[in-house]
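> Got a sequence here, can you model it:
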Amino acid sequence: MTSLSDLHYIREFVQIADSGSISGAAKVLGMAQPTLSRHLASLEAQIGAPLVRRDTHSMSLTDAGMIVLSDARELLTLADRMGSRLRSERRALRGHLRMVSVVDVGQWIVSRVLSRFQKLHLGVSTELHLINRPTKFIKEGFDCGIMVGAPTDRRVTLRKIAQIHRRLVAAPSLLKYHSLPTRPDDLYRMPWLGILQPHFYSRDRVELERSRQVKKLKLSPVMLLDTVTALREAAIEGAGFTILPEWMAGRDITAGRLVQLLPDWHLAPIDLQIAHAAHEHLPQRVKSLIEYLEQELPLEIHRLDLNER
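Below you'll find the predicted structure:
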């Protein structure tokens, strides 16, 4: 006996023995009595011996029925334990996760959120790759990623999960040599710090908005750096003005290490996106991580925005 129906028949036989009659067991099981009788007959045929002795007014187990009943109880206990363990395994995530993120968001935000996810699911191990270059997401074996800007792999699904607000900043030391700009065109006379990979903004273009006005500037960078964190350090040293995420720049502005330029003009926020393979059959650990990131990353950005002000 190896089929699932056999296990059902065995469970029904145990209920017949416990109820003392086929009719009593049929009521407990919510079955028609003739159906239960056919199942019992099928089980007896597979075993090759009668299990129940049927009299006019009573029912009793045969010797074979007594032997089968003892083994059946052990078998059902084992089956129930196995089912419970499998359900527990489905609830408790297991396995390894490979994740990728643009560098600065990964350092400042994703690493915190991923650490909290791992503490909730101790059976999951994780690795986080911080990369600012375009990635071949699927080929490089990433389960999910946090991206900014246009997709670099058509085989992934992208969903917006948050917006990153930005500020135009410079160090007070730079403003000793260049007067504080009062209009966008004043920025042309100041040194510009650009980023090598165009994630947070173009390396040589800035677009400012105020009410219904839009001002587009084309700038020549005096320095190009690969991460926004490196741009922050260069800006604090007075090498030039640049654009930083609000959650990164706020504390430096409050502390006087940086000054916000043209506060009446605004930079459009950029979308933070989560990426994963473009198919529905994702492992449960990947689905759970994606759901957690979608919920927690916006909250973490909001917390940083508040703390950095």
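> going forward, measure contacts and count neighbours with C-alpha atoms only.
Fine.
> and residue 221, how many neighbours?
Using other CA atoms under 10 Å, residue 221 has 18 neighbouring residues.
> any idea how far it lies from residue 137?
30 Å (CA to CA, to the nearest Å).
> And the strands in this protein?
Ranges of strands in the chain, per DSSP state E, are 52-54, 59-61, 95-101, 124-130, 144-148, 156-164, 166-170, 192-195, 205-210, 213-218, 221-225, 242-245, 259-260, 270-277.
> Against which helices or strands is the fifth one packed?
Counting contacts by 3 or more CA pairs under 8 Å, 6 or more residues apart in numbering; DSSP states H and E, strand 144-148 is packed against strand 95-101, strand 270-277.
> who touches that strand?
For strand 144-148, contacts defined as CA atoms under 8 Å, 6 or more residues apart in numbering pick out 98-102, 106, 199-200, 270-277, 286, 290.
> ok, which stretches of the stretch 51-200 of the chain are helices?
63-91, 103-105, 111-120, 172-175 (DSSP state H, counting those that start in this stretch).
> What is the burial count for the closest residue to residue 189 other than its chain neighbours?
Spatial nearest neighbour of residue 189, chain neighbours left out: residue 178 (7.8 Å); criterion: CA to CA, 6 or more residues apart in numbering. By the measure other CA under 10 Å, the count of residues near residue 178 is 14.
> this one next, for a side-by-side:
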Amino acid sequence: MDTLRLMHLFTRAIDLGSLSAVAREAGTTQPTVSKAINALEAHLGVRLLERSTTGLLATAEGVRFHERARRLLDEYEDALAEVRGHARQATGMLRVNAPVALGQFHLNALAQDFLALHPQIEIELILNDRFVDLVGDGVDVAVRLGGPLPPDAVARTLAASPRWLVAAPSYLAAHARLKKPDDLARHDFLRFAWLADGDDITLQRGEELVRVTTRGRYRVNNALAIRDSLLAGAGIGMCPHWLVHDMLRSGRLARVLPAWSGTPQQLALVYPSRRYQPARARLFMDFLAARIGALPGWTATPA
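Have a look, this model is predicted:
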């Protein structure tokens, strides 16, 4: 039994979501691929896939085996390239997770640039504003913006973006002028939901730090919704520069208390804590490290 071949067909079935797609890629037939995966399941003594009219669904055992099998196949290919004395071209599926707004503003375009440089790599970019289980969800690289990092992962900080108080000119014209941080308590404050500090924010002016309790009737767990609400004149918000730099430049938003700023937002790459990292993941992280710091609103963090 060619176990490596069976593992390869199984991992590609999960990656592509279709036995027919695997068959086309491998230059064989769908029944052949199906029989191969059946043989792998018989060899392991567990069911890896549930087949239905709507597609494929990995079982719990299949999800766990897929992660291990992908890692083993990557290590095997790298070992072959090393013993043959040449570098292997990076191939395979790269799963990336990132916040929605960051994906829309930056990562979607960067992913296209990366794919153009590496034609044998595929990217599955999943955008959501929740922390994912890197191993359980099969994520190779996750992009994190601030907040605590998973204890079972390795983090690499790439850049930082200053955070400023901003509001639409229409809102500022219709409300009392702000002269000091404590004045924020008398304004509508928009914030991200589920923040650890709740309604409290910390502002800095040089070496001076102040903590202010804000008030507001609207909280949302999506940065794009906060941006849209600010543009609509719904209140004042604390936003990273990368999210609002274009609106500040055009005058559609204005800084509030410009002498004060919040703690900069850190951007970090997070990946599973394991000794071996696929070549495609290493290439992608190095690519982002070289590009992120040069984007509007970001400053590269020294390595």
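> what's the TM-score for these two chains?
Here the TM-score for the pair of chains, by TM-score structural alignment, normalised by the length of the second structure, is 0.67; 219 aligned residues with a CA RMSD of 2.3 Å.
> if we can go back for a sec, out of the helices and strands packed on strand 144-148 of the first structure, deepest packed?
strand 270-277 (a mean of 21; mean count of other CA atoms under 10 Å).
> Find the centremost residue of the second structure, please.
The centre of the second structure sits closest to residue 98, judged by CA atoms, centre = their mean, with a distance of 1.6 Å.
> Who are the contact partners of that residue?
125, 126, 127, 128, 129, 142, 143, 144.
> Tell me the counterpart of it in the first structure.
Aligned by TM-score structural alignment, residue 98 of the second structure pairs with residue 101 of the first structure.
> now do residue 292 of the second structure
Under TM-score structural alignment, residue 292 of the second structure pairs with residue 297 in the first structure.
> Its match contacts residue 108, correct?
No - applying CA atoms under 8 Å as the test, residue 297 of the first structure and residue 108 come out as separate, 10.9 Å apart.
> higher neighbour count, those two?
For residue 297 of the first structure versus residue 108, the count of surrounding residues by other CA under 10 Å is larger for residue 297: 21 against 16.
> so is residue 67 of the second structure in a helix, a strand, or just coil?
helix (DSSP: H, G, I helix; E, B strand; the rest coil).
> How many neighbouring residues does the residue nearest to it when sequence neighbours are not counted have?
In space, residue 67 of the second structure comes closest to residue 138 once its chain neighbours are excluded; the distance is 6.0 Å by CA to CA, 6+ apart. By other CA under 10 Å, the residues close to residue 138 of the second structure number 19.
> So what does residue 138 of the second structure match up with in the first structure?
Mapped onto the first structure by TM-score structural alignment, residue 138 of the second structure lines up with residue 141.
> There's contact between its match and residue 96 in this structure, I believe.
No - Residue 141 of the first structure lies out of contact with residue 96 (CA under 8 Å); the separation is 11.6 Å.
> hang on, the earlier thing: could you list which residues are in contact with the match of residue 292 of the second structure?
109, 110, 113, 161, 162.
> Now do it against residue 267 of the first structure, distance only.
21 Å.
> ok, now residue 89 of the first structure?
According to CA to CA, residue 89 of the first structure stands 48 Å off from residue 267 of the first structure.
> For the equivalent of residue 242 of the first structure over in the second structure, give me its contacts.
Taking TM-score structural alignment, the alignment pairs residue 242 of the first structure with residue 237 from the second structure. Applying CA under 8 Å, 6+ apart to residue 237 of the second structure gives the contacts 165, 166, 167, 189, 190, 191, 226, 230.
> How about the aligned residue in the first structure for the first one, nearest residue that isn't a chain neighbour?
With TM-score structural alignment as the criterion, the equivalent of residue 165 of the second structure in the first structure is residue 168. By the measure of CA to CA, 6+ apart, the closest residue to residue 168 of the first structure outside its immediate chain neighbours is residue 243, 4.6 Å from it.
> isn't the one you found right next to residue 167, touching?
Yes - under the criterion of CA under 8 Å, residue 243 of the first structure makes contact with residue 167 at 5.5 Å.
> Residue 252 of the first structure corresponds to which position in the second structure?
So, by TM-score structural alignment, residue 252 of the first structure is matched to residue 247.
> residues touching its match, list them.
Residue 247 of the second structure neighbours (CA under 8 Å, 6+ apart): residue 253.
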